[in-house]
Structures are given as structure tokens and as C-alpha cells.
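[1] pasting the structure only:
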């Protein structure tokens, strides 16, 4: 008989049995798509007790980990422990045991973990194409007839003109069929920058879309939207704000939305956003089509000149228009964005701007995009680049610190507003820029945690990407997914995500019942009524695609041209060591209390049972 000194434990048996019951209610929140084998890896544990075992498919424990200290994550009100299992590098599917009980069995470790979700999130733009039928060859069960094929659109009186223009192509903006220059601006920029940062990776990556000429798939997809944007520039250089009907359509397919299209508004924000995007496009497309690149650059210059002469022309919806407004009263950030990109493209110092912003990029504030441009072009911007870099790193340091507690993500209470998942995505993109500029792996690790959050490591235990993960949205606010007769929603869409605003809650039949929980991170409903939490939008997909694409490209050996040397060699941060040897641990499993020592199990009398 072995003596473990168990007399001290036996009087506590009842208390320990009670404690073990808590282990049964433990919940592990994981990245449901998987973790890269070579990366730092962690999941979140709520209501756990004791060590955590990672078990392989044959039932053998391959890693035992002591969770980190519990900390409260205010957005969900939960006490969370982070479990670092970075030492597990062998690809496979594993189970997680807490207190000897399996709490989930879908923990995946793999190589090229995010390639499929990258392709899906980019292919979604194909599904959003206007003026084109989606053939079964490319769209599968989500094939559909072309919508909005008549290129003739009426000039609304808000444009200051009359008559019609021809405007086709482009991406439907969200769950409706409007097309908006402002939101296209940040979306198209983000995707262009993904290609510009990793051209060699994306030259060969394909995901079954109809591509134009010799263009890589990513540039072919982006060009479909650039072509539409070019149609929205007036002869004087100004850019029209949007192309929509006067109101939102019902839940119909694009081909059934037959109300007249109007070109609505013309303003400073749309014009400068357009100028910035076209300036980047001129650089990116030049190796493939010099004529098209020149066309984009001339359009950018013309737009910038109009914006400089009309710096305060803000857009607001006319009284007879009820589609998305994208109204913005602060217009200096758009000028900074446009000037930065035009200076990078042309070298013309008249476009050069100074200063830097701490603000996370979003459609209404693109000053952070200008900060990216300045910080990553040290030669061109000189001292201004250093200011931008310092600004960027100060924000990134705050982000990284926040990612080490709670659910291990950057998000805080104030980040849960409409489109919160794009906030998370843009935080990840910001962190990657800090990584490029310093080579400090802490920023890379924090950025990967954003993908963890979006793909399931969140208090809803949900992947926010349709079609991917153990649990993902089935009823997004997306007209084609509602009206197409297909059970599964169009795949590859990031839904807006939790936020407590409740703008879609009401008593009408088309409105939602109150789904708010009192906590921002859990105020969400997977329901078609919820345009405030469950709609999709092109600007929400773009940062997710950038994150997944950049992480895959980096691990394939690529890096942006401006990056510090050595960032393509990713090594995981030092993890807590697995327990190769440990003292006796009291466990409870299969309705039996036992002692575990060095991976062996003994009953309370000290006899070996396993």
C-alpha cells in the first residue's frame, strides 16, 4: 500500500466532491476552426477547477496544463482563466478534460489553419457582385440570376445635377443591395493593402472565381468594385456618395429588386476616400495593366483637387431617401488619407501631410489608415514617419496588454458598438502593422488572438464566420441568404457581432424581441431580424480577410517590403511547461474520487487503478 499522506484529504471528501461538481460545468471557449501548429495557442476556461488535460484521438493525455489566474472580463461579466497549450504542436483533433471530464472534443491543431477561411472570406465578395449572374461553376448551390443589370441610374437632385449616368458592377454593401463609396473606400483599401503587402503570396492563391485576364484572383475581385467606383466620379472630379433605390427592398433576390436606382449625393468624404483608393490601385495594378493604373491615378488626382476646393461638403440623406446614410461630419481625416496615399504614389510633396492618429480605422474615421501609410514609408515621410510609428506602437502596446487577461482579446466595453466584429478585426490589423515595424512577436501573438475571438473564443461560444466552426450564424440579416431557398447561408460572411444598442428591437413583426443581456459581449441574436448584430457588410469582412491572409502569408515565408528583417520566422512565445512530473493531485472522474501522480491513478487506499 502506498502512502500519499491522504488522511488530510479524506475528511474533506464531501467538500471536494462538491468542488468537482463545479468542474462538470466548466466551459472551454476555443478557436473552433483551429490553431496553427507553430503558434502560441490558448483557450479560455470559465468555471474550471484544477489542471487541464489535452487528450488525443486514442485517449492518451498529451499535455497537462495549469490554467492562468482568473480575471474578470467586464464585457461579459465572467471570471476567465486562460489556458496556454502552446507546447502542443502535433496536428490533430483533441479533447479538453477538466476535472477528468471531457468538456469539448473539437480542439484542432493544423498547418495552414486559416487558408480555407481566408479564401471563403474573400470569395464572399464574388457572391456580393452586382450586375452579374453567379454561375453554379463558381457559386455552387448559391447560384443566382444577375441583379441590377440596367446600368442607367437617375441623378438624384442631391447631386446638384439632372439626367442619368451609366453605373454597373461593384459589390452590394451589406445585407441589402446598395452600393456606397464611403464604405467601399475602407473596404477596397484594406484588400488592396493585403495584396500590396504580400504580392508574391497572392499571385498564386486561387479560390474559384471568374478572374479577368492575367490578374491574380484577389486583384480580379477588387477590380470588379474599382470599375464601379470609377463610374461614380462626376466630370468635375467630385464623387457621388451612393447608388441605391430610395428605400430598402424586401427579402428578395437581387434580380427581383426592380425599383429604380438613383445616384445620390456628392460630397467631400466620398471624394477623398475615392482619391485614396485610386492612388493605391495605381500602384498595385501598374505591373499588370499600366493603362488601367494610369486611369486610376488621374481619377485620384482629379478627385483630390475637387475635395480640396470643397473641404466641408458633408453628406446627409435627403428627405426622400431611406437607405444607408454613411453620413460623416468630420472630413479632415479623409483628406489626410487621400493626401498620404497620393504622396506615396506620386512623390509630389504638395500632397504630403503631417501628424498621426491614435484612432482605430473605421468607415467614419480613416485617419488610422493615414497613420499606416506614414509609418510604413519611412524614407518618403522622414520625421513624420517616426511620429506615426510611435503613435501606432503606443496604441499597439495598449492592445497587446489588454489581450493578456479576460478572454485574451483586445476588446473592451467601449468596443462593442454596431459592427463590433470589425472593431476586433481592425485591432488585429493594427497589431500586425506594429509587428511589421518592430519584429516583436508579442504583437503577432495578440493579432492571432483576434482570430481566436472571431472564430469562437468568445462568451457566445460561436464562430462569427458563416459556414465555419462548430457553431456559426445560420440566420444572418442578408437578403440572398433569406430568399434563395438554401438552408445554409452564403459562406464566408462575418456578421456584425454583439453590441447593446438594440436598434433593431421593437414591436413590429419585422423587428426583434429584446435579446440584450445587460452585457455588451453577449447582446446578440442569430436571427434575420437583427440588422444591428447579425447583418453582414463588406467593411466587416475586409479586416478579417486581411488578418487571416497576412498570418498565412507570413507563415509561408513572406513579409511586407517595409517590414523589419526576420519577421517571417515565427516562433511561439514561451509557454507554461507541461507537467512532466508533479505531486499527487486529487481528481474526480466517472463518479469516483482518486489520486493522480505522474500520470498514474490510485484509489484512496493507494492501490493503482490505471
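    Right, received. Where do you want to start? Because the structure is a prediction, the values reported are computed rather than measured.

[2] C-alpha from now on. contacts and neighbour counts both.
    Noted.

[3] what separates the residue most central in space within the chain from residue 537, distance-wise?
    By CA atoms, centre = their mean, the mean C-alpha position of the chain lies nearest to residue 544, the distance being 2.6 Å. Distance, residue 544 to residue 537, using CA to CA, to the nearest Å: 12 Å.

[4] report the buried residues of stretch 525-536.
    525-536 (16 or more other CA atoms under 10 Å).

[5] A further structure is provided below for comparison with the first:
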């Protein structure tokens, strides 16, 4: 179908010359996230403005200046960035500049929903042993040991095929297993349970991602049968003898259906023409150990805990790298670093001193900021050990690890800042894997430091994978369903059987000079991306190109972590207002509002001071101007709490039943807000840094949100369902009344309070005799015991 569409496109091009394009993230954008597209052209004139258009109505909803022209990149003579991050309203849109328009895309909190689970399909399709996609078994005779004192059969059937060939490596499989385990640990809400452990339909009470991780763990255990004996690889490049379905593997190795299983010896290996440069075992042993340690914690498995320690000790005994073994061709995974693997292992085992020592030996992953590297030379492309160790440290050492991440990111940024795609990743083999890993390093840095400086770079790396690249294509098979995604990957399953490779991340573009020098590449069809190839880099959606269009198991597993982070980290936006922060972090923001009643301020201030907690207060102009409240307001400000506006006269902005129906004009709104801010300044409060605003009655609509943005304010409000906002009710309200006990239960029953904005009134009508704010010490203490941290609203949403 894609090739037919190409022919139709070529016919159209003969009639209409097309010189400009707008590249977007085809998955879409979240309302609160970074939202940038790239305009690119084969002409010189960059647009001054761009427009965001509602795809249903055709109405222009935003007209904004384009960023400064960024110059040539790849096939384009001129490029620039189109930043519409300030627009938050969900919907379906497209961008246009003059006569050029993008494809349609959604802005929604659900654009990433289910994406991580979707990519798990490819992992199951790559299973060796029993394969649930094929409903068949393969490679059940693995294998016979080489470089080993063992002379008998080694039972190692299982695991995943590495890519479109059927080789299996502990190096990549362990990295994949760790990322799947970490994705489940860090973002359990991103995954569902629709399959049994064997991958066939049927819930088994375990998230599917954990089932997949366990599949990897079980194979790694087979590859480590004794504490002093670890295997690294099944098969070698004798596998590359034509396309076939897995169960059709035949006698390539002279031992019937058995394949060779390579022992980790710490010395160079290669049974045929070529050899690797192995110097030790630690790179593989460290990966085994970190997987077993994390698996032991998640599964409460004492045997995994034993194996984690044994593997770690093996790495200590044999420092150095354990590279994969080549055969008839010179290609292998040329991993040259190992202290990163041992740092992750020691951090996972809680061995802080050793982990710190290893961390100092490789502060920055060496490829970051470089133009090239050998194939998988600095694997697994970033150092997860820094993040795992930083989470266990405080003070200067923690800050040092965070700075290690920042140094690597800054090296990439120095290259990326010079082009419109913010591309600073070298176009070496598996460049998409490097891109995915780098986006995760940016994410971990942001989570650990709170620094948002590289958010746009982080998002640009993610956007690149889903279409914001010169070729305008997603690099993930079938994602999104209606997008331009790989259709002719280098895979026997799709090439021979037309099976979909749902969720598989392909290798990605390579330098043109690399492509021209690779062995055995022959494109099969006309190049639909011919207009976008350049002397810089190429990408081909063609079965014949194994360098750019072959899906990889390990790259897909790492992407699953990134997609789960994206789905879990999205803020909740309601009518342009933020009602919940990052739901992947155990942070809560306490916010207090007041208008005519604020008798609770002394009690609240005392409780926060005793608990050493900072909160946020939003008062009306009337409250700020009330002499009885002013001493306490000044004290809150001096203590470092966040103070913001709540309107001057507590206006009702829109109808209760018809939310779109406004009850104030924009001028009335503006005057009221500025009056509120002026009364804050009269108390000595610096309003130049005030960014957040809670509307009166916590009731607003998209128009109010847009008016707020025009005043430099972002609407925030309580997280629906928490129920603490009902603490203003009194018994005369009958059914609407909620007692303190009712409110407390509502908060506790909410469950996962990650990112929640918990609103409490600083004062209530005298008819309410019991005051919920008196329960603050108890509530804060209990939530602290559950691991929650309390953040001011600007910290929660930074």
C-alpha cells in the first residue's frame, strides 16, 4: 500500500512542485508539554509566522512568530522551529505556513497511552523457544558449548532473537531485561495485564511488561548455570544465510539443530576469520548482576538475589569488556566500557562505596558529543548507574552524579543547538537506539535535578523518533496507526509472510559514507524518501537496507521505558488549567485558598513549620487587604511559601451548568486580576515571579485559561476526586456536607497521590464547627511515611 501511495505521490509531484515541509511528532503532543515542529525547505525564505489550525472547524487558533531561521540541514537549504508550547487546548490540529501545511496531529493527555504496551508486541514476537506470535517453537536444541570446559549439551533455549537474524546475546538481552524491569518499577500504571506468561491471551494477575522481563530473566539464568560459569552468546554470523522463519533454522553449524553457546572467557574470541577484542568479563557480569538484583527486589526471589551477588563477584574477579564474537564478517558489538555496568550492579546491590568508585571512572559516556563511534562501542549508550546511585545518595556526591549527566547532555546540546531539529546524535549504526537512550538520560537528569533547561532538547530527541526528522517518518513500526511508519523493514517475518512487526524500533539513519561502504546492501524498490536523502545521512524503508531499517530487540525495550515515562509523566490539563503534576513522582502540592474567611492561618502556619513543609497560598484581594490576616500572610511569605492570586473580588467567571458561557468580559477579568496583584505588592510581596493562579470557585473555562496566559499566569486547581476541597461545607448543606472524617477518608482512598494538588481552605464559614486544617499534622505525617514529598506549586510543575 505504501509503495502504491508513493507512485501516486510521484505523479502528483510532476504536476505540483513541492519545496516546503512541516515535520511533526505524528503521535501528537501533550497539553502541558514542549510542542515544537520543524519547517524545512529547499528554498531560502523562512516564514515569519505560522498558524495552528483546528482540523475540524478550520479556525486558526494560534498565530505565532516562527523561530529565527536555523540554516541548512541535510537535504534542506533552510529550516526553522515552530514552537507552540504555550497552547494547551486539547483537540486535533495542523500547522500551516503560507500554502504549506503539516499532517494533522492531536494535542491530548492520552497521546502516549498504550504506546509502551504496543511496543511489547515486538518483544513477544522476538521470543526464542516458544513464540506466542507464531504459536510455534524454535531453537529448542540450543546448544553446544564453545571455549568451555563443558563438552555436553547446554540447555539455553529461550530469550529473544536479537534483531532480524536469530542470534542471541547476553549483552543486549540483559540491557533489555533491565529496562523492562525498571519500566515496571518506575511506571507500573503504564502497563496492562491482558496476556499469560507465555504471551498467549488471558490475564494472569501480572503486568505484561513484567511477564516479558521474567522471560528475559529466565534465559539469563540459563546462560549463567554456575556461579563461576557465564555464557555470552548463542550462534554467530553463520546464521546470516538467507531469510527464513525461525523454526526453519537448519544445520548451519555442523551439529544438527544445535547452535554454539559462547562461554565468557575474558579473552578474544572468534571461531572463523575475525576475532573480537575482549579483555575481561565485567561488562557482561555487571549487566547480569543488575538484572538479577532488580528482579530479586520486584519478585522477592532469593535465588535471583544470590545470582546477583555471584555475578557481581565474577565481574570483580575479571575486570574488562566481554565483546560479542564475530565469525565470517567483521561486524560485532565492539563494547569498550565496563565500569558503567559494574556501577549499576553495585548500586543495585546497595554497595555504595564500590558504585561511587566505578562512577568516577566513567563520569560521562564517551560517545556523547562525538561525531562517531564504533558499533555499540559505548554500550548501553548511557549510564543508568548514575541515576540508580544518585537516588541513594544525598549532598555533594548526589550533586556530582547529576552534574555528570549534565556534562554529557551539554556536550550533545553544543552540537544540537546549531540545527532546527536539535539533532546532536551521531548517525552511526543504530542511531535510533542512541537517540532513545539519550532522551532517557535527559529525563533522568530532569527528574533528579528539577532543572528544565534541556526539556526542549529531550523532547526533540523523542519527537525525532516519531516523525520530526528530515524524512518525516516515524521510526516505530505501526506507531502511530495512521502515520507514516516503516512498511518494508529488514525482517524475514514481514518479508516472507507479511507479518506486521508492531512496535519494533528500526535502526535509524546512518551517515551516507557509512551506508556506501557496508557489505551486501541492495535496495529492492524505488526510494520513497529520495528527496530527503543527503550527503549527511540516509534512511530507507526498504527490506534491502539492514543498516537503517532493521528492528532491534534491545532498542525497542529501551523505547518501552521511554514511552512509559512519557505516558506516566504527563500532567493533567482541564480546560487549559493544570489539575495534576507529574504522576510518576511521589510529590504532592498542598495549596490553600481564602477569600473572606482565613481564621485558620495561624494553625496552618504552625503545622507547616513543625512539619518542615512548604506550601502554596492563593488569596483574593479582599483577603490580602484584611488587616486581621495581614500579619500571618507576611509571615508565610517570609517563611518561603508560595503566594499567588485568587482574583480580587472572587468573581464567578462562567456559568455553573454551561461552562462555555462567560459571565465576565476579558477587560473585567484583567482589571480584577491586576487589582489582586496590586494588593499583594502592597504587602511587600514580589509579584514578578508569580506565575500560577487559582480561579475563584475553582471554576473556569478555556477562554479564562487563555486570558490568564495573556497576563502571564497559568491556571492551576485541585486534583478532582481527592475531596479535600469539600472542607468548606457545613451541616446546613445537608447532603453536600462532608465531615472531617469524610474528607480525610476521601483523600486516603484516592490511592496514588503522585503529582496531586491537594486544596484545603484556610478558613470556612462559622457554621462549620470542625476545621479540616486542624488535621494537617496527622495528614502530613502519614503521607510522609508513605514516601511522599511536599512541593510548592512552582516546584511541582517545574
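    Okay, I see it. The structure displayed is predicted, hence computed values, not measured ones.

[6] quick one: map residue 253 of structure 1 onto structure 2.
    Matched by TM-score structural alignment, residue 253 of structure 1 corresponds to residue 245 in structure 2.

[7] is its match in contact with residue 495, as I believe?
    No - using CA atoms under 8 Å, residue 245 of structure 2 is not in contact with residue 495; the gap is 10.2 Å.

[8] report the two of the buried residues of stretch 525-536 of structure 1 separated the most.
    525 and 536 (13.5 Å; CA to CA).

[9] so residue 389 of structure 1, which of the three states?
    Secondary structure state of residue 389 of structure 1, per DSSP: H, G, I helix; E, B strand; the rest coil, is helix.

[10] contact partners for it?
    By CA atoms under 8 Å, 6 or more residues apart in numbering, the contact list for residue 389 of structure 1 reads 371, 374-376, 437.

[11] circling back to that earlier point, now the common contact residues for residue 544 and residue 537 of structure 1.
    What both residue 544 of structure 1 and residue 537 touch, as defined by CA under 8 Å, 6+ apart, is the set residue 494.

[12] just the strands in the stretch 551-700 of structure 2 please.
    Counting by DSSP state E, counting those that start in this stretch, one finds strands in the stretch 551-700 of structure 2 at the ranges 572-574, 577-580, 587-594, 616-619, 642-645, 692-693.

[13] these: which one's closest to residue 748 of structure 2?
    Judging those by CA to CA, what sits closest to residue 748 of structure 2 is strand 587-594, at 13.1 Å.

[14] which elements pack onto that closest one?
    Helices and strands touching strand 587-594 of structure 2, as assessed by 3 or more CA pairs under 8 Å, 6 or more residues apart in numbering; DSSP states H and E, comprise strand 616-619, strand 756-761, strand 789-790, helix 793-796.

[15] could you dump these to a markdown table with mean neighbour count and distance to residue 188 of structure 2?
    Formatted as a markdown table, those follow (neighbours: other CA atoms under 10 Å; distance: least, CA to CA, whole Å):
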| stretch | mean neighbour count | distance to residue 188 of structure 2 |
| --- | --- | --- |
| strand 616-619 | 25 | 29 |
| strand 756-761 | 24 | 17 |
| strand 789-790 | 20 | 19 |
| helix 793-796 | 18 | 21 |
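
[16] tell me the contacts of the counterpart of residue 55 of structure 1 in structure 2?
    Using TM-score structural alignment, the partner of residue 55 of structure 1 in structure 2 is residue 53. With contact taken as CA under 8 Å, 6+ apart, residue 53 of structure 2 is in contact with 59-62, 93-96.

[17] now do residue 344 of structure 2
    286-287, 290, 355, 383-386, 388-389.

[18] looking at these, which are in helices?
    286-287, 290, 355, 384-386, 388-389 (DSSP state H).

[19] what separation do you get for the closest residue in space to residue 486 of structure 2 that isn't next to it in sequence and residue 490 of structure 2?
    Closest residue to residue 486 of structure 2 apart from its sequence neighbours, by CA to CA, 6 or more residues apart in numbering: residue 477 at 5.1 Å. Residue 477 of structure 2 is 12 Å from residue 490 of structure 2, where distance means CA to CA.

[20] and residue 209 of structure 2, by the same measure?
    25 Å.

[21] ok, the counterpart of residue 496 of structure 1 in structure 2 - contacts?
    Using TM-score structural alignment, the partner of residue 496 of structure 1 in structure 2 is residue 507. Contact partners of residue 507 of structure 2, counting by CA under 8 Å, 6+ apart, are 429-433, 547-552.

[22] which residue packs closest to residue 507 of structure 2, ignoring adjacent ones?
    Per CA to CA, 6+ apart, closest to residue 507 of structure 2 is residue 430, 4.2 Å.

[23] just give me the match in structure 1 for the one you found.
    That one, residue 430 of structure 2, aligns with residue 419 by TM-score structural alignment.
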